[in-house]
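Participant: quick one, what's the 3D model for this:
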Amino acid sequence: METLEAADITQLMLESHELSSMINQSREVSEYLQAKREMESDTEVQRLLVLFEKKKEQYEDVQRFGKYHPDYNHISKEVRELKRTIELRDSVQAFKRAEDALDELLYQVSRTIAHAVSDTIKVPSNNPFLEVQSGGCGTGGSCGCSVKKLS
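Facilitator: Okay, here's the model as predicted:
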């Protein structure tokens, strides 16, 4: 029978700090931080976000009564339009793209680590399409799902 060694937690922590340092020095993090600074310095985006927060409070007030509130349709429409206006700003779109690229990097690193242990470990992602690709519940067990292996 093979003897199993306990993980050297100190070594694992040192390696994880090295990995996090590498990630922090990556192009993805650099572009994310730059895009975040640009979005935060975009005065129009900041003005719209303040307005959005106020509209969101109004929306939450009318939500208590739902479609029976006299301003429900009007406030709902304003919130949707304002959200769309914010999302169409160049600085917001650049931030979202940078955020998605960083999320993808973190997902791939997490997936690599998890699958080094077992291909059936589910790796959560902010992108539902990535989770669907990784397969079912992650157990491949009695639920009847099939775990699809990505290469």
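Participant: rest of the way, CA atoms for contacts and neighbours
Facilitator: Fine.
Participant: mind listing what the residue most central in space within the chain touches?
Facilitator: The residue lying closest to the centre of the chain (C-alpha atoms, centre = their mean) is Asn126, at 3.8 Å. Neighbouring residues of Asn126 by C-alpha atoms under 8 Å, 6 or more residues apart in numbering: Asp103.
Participant: so is it in a helix, a strand, or just coil?
Facilitator: Using DSSP: H, G, I helix; E, B strand; the rest coil, the structure places Asn126 in coil.
Participant: for it, give its distance to Leu106.
Facilitator: 10 Å (C-alpha to C-alpha, to the nearest Å).
Participant: and Ala7, by the same measure?
Facilitator: Ala7 sits 23 Å away from Leu106, going by C-alpha to C-alpha.
Participant: let's see this one next to it:
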Amino acid sequence: MIATMEYVDILDRSEAIGKMILESEVVEDYENSRKALQEDAESQQLIKAFIDIKNHYEDVQRFGSYHPDYNEIMKKVRTTKREMDMNDKVATFKIAERNLQKLLDEVSEYIATSTSEQIKAPKDGAALTDSGCGCGSGGSCGCAS
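Facilitator: Alright, predicted model coming up:
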């Protein structure tokens, strides 16, 4: 494809939008909360405990309720996740992550709808949820998003 001045202008504007996002308060909050989470030993211990029990849970899920440890593992997964989610650093990070995702979704939607109403863009944190479709149309295609 031959680069025209129009393409160069689009790339320049895209780069400017990316730079504005990277310099935003939302990204700064995200980076600060991520760093605080990574440096907090208690948070890391809770995350590791959750990952370990989640791996065990996945093994148990293969057999479902027929597995002898099924009920015990189900309870442990819920309690471990609750402990992890109640940690201040984890909660702060999750909020910052959602705020950043919301900003990115809004920018994507604005660009998409400015181009054409038919262009699909992520909505309402669709990137952070697993609806199965991933089209980001908000359910207008008939999927569960």
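Participant: after superposition, what is the TM-score?
Facilitator: In this superposition the chains share a TM-score of 0.80, using TM-score structural alignment, normalised by the length of the second structure; 130 aligned residues with a C-alpha RMSD of 2.0 Å.
Participant: that older thread, between Ala7 and Leu106 of the first structure, who's got more neighbours?
Facilitator: Leu106 (15 against 8; other C-alpha atoms under 10 Å).
Participant: could you look up the SS state of the more buried one?
Facilitator: helix.
Participant: what residue of the second structure takes the place of it?
Facilitator: Aligning on TM-score structural alignment places Leu106 of the first structure opposite Leu104 in the second structure.
Participant: just Thr85 of the first structure next, same as before
Facilitator: Match for Thr85 of the first structure (TM-score structural alignment): Glu83.
Participant: give me the number of residues near the nearest residue to that match once chain neighbours are set aside?
Facilitator: Excluding the flanking residues, the one nearest Glu83 of the second structure by C-alpha to C-alpha, 6 or more residues apart in numbering is Leu46, at 7.2 Å. By other C-alpha under 10 Å, 19 other residues sit near Leu46 of the second structure.
Participant: so what touches the helix or strand hosting Leu46 of the second structure?
Facilitator: Here Leu46 of the second structure sits within helix 41-61, counting by DSSP states H and E. For helix 41-61 of the second structure, the external contacting residues (C-alpha under 8 Å, 6+ apart) are 37-38, 67, 69-70, 73-74, 76-77, 80-81, 83-84, 87, 89-90.
Participant: how about that helix, which residues of the first structure does it hit?
Facilitator: Under the criterion TM-score structural alignment, helix 41-61 of the second structure matches residues 43-63.
Participant: give me the mean distance between that stretch and the second structure.
Facilitator: When the second structure is superposed, stretch 43-63 of the first structure averages 1.3 Å from its matched positions, counting by mean C-alpha distance after the TM-score superposition for the first structure.
Participant: and for Val26 of the second structure, the neighbour number?
Facilitator: Val26 of the second structure, neighbours per other C-alpha under 10 Å, totals 19.
Participant: what's the closest non-adjacent residue to Ala126 of the second structure?
Facilitator: Gly136 (6.2 Å).
Participant: that neighbour contacts Lys120, correct?
Facilitator: Yes - between Gly136 of the second structure and Lys120 there is a contact at 6.2 Å, judged by C-alpha atoms under 8 Å.
Participant: now the common contact residues for the two.
Facilitator: In contact with both Gly136 of the second structure and Lys120: no residue, using C-alpha under 8 Å, 6+ apart.
Participant: more crowded one of those two?
Facilitator: Using other C-alpha under 10 Å, the more surrounded residue of Gly136 of the second structure and Lys120 is Gly136, with 23 against 15.
Participant: got a list of what that one touches?
Facilitator: So Gly136 of the second structure contacts Lys120, Ala121, Pro122, Lys123, Ala126, Ser145 (C-alpha under 8 Å, 6+ apart).
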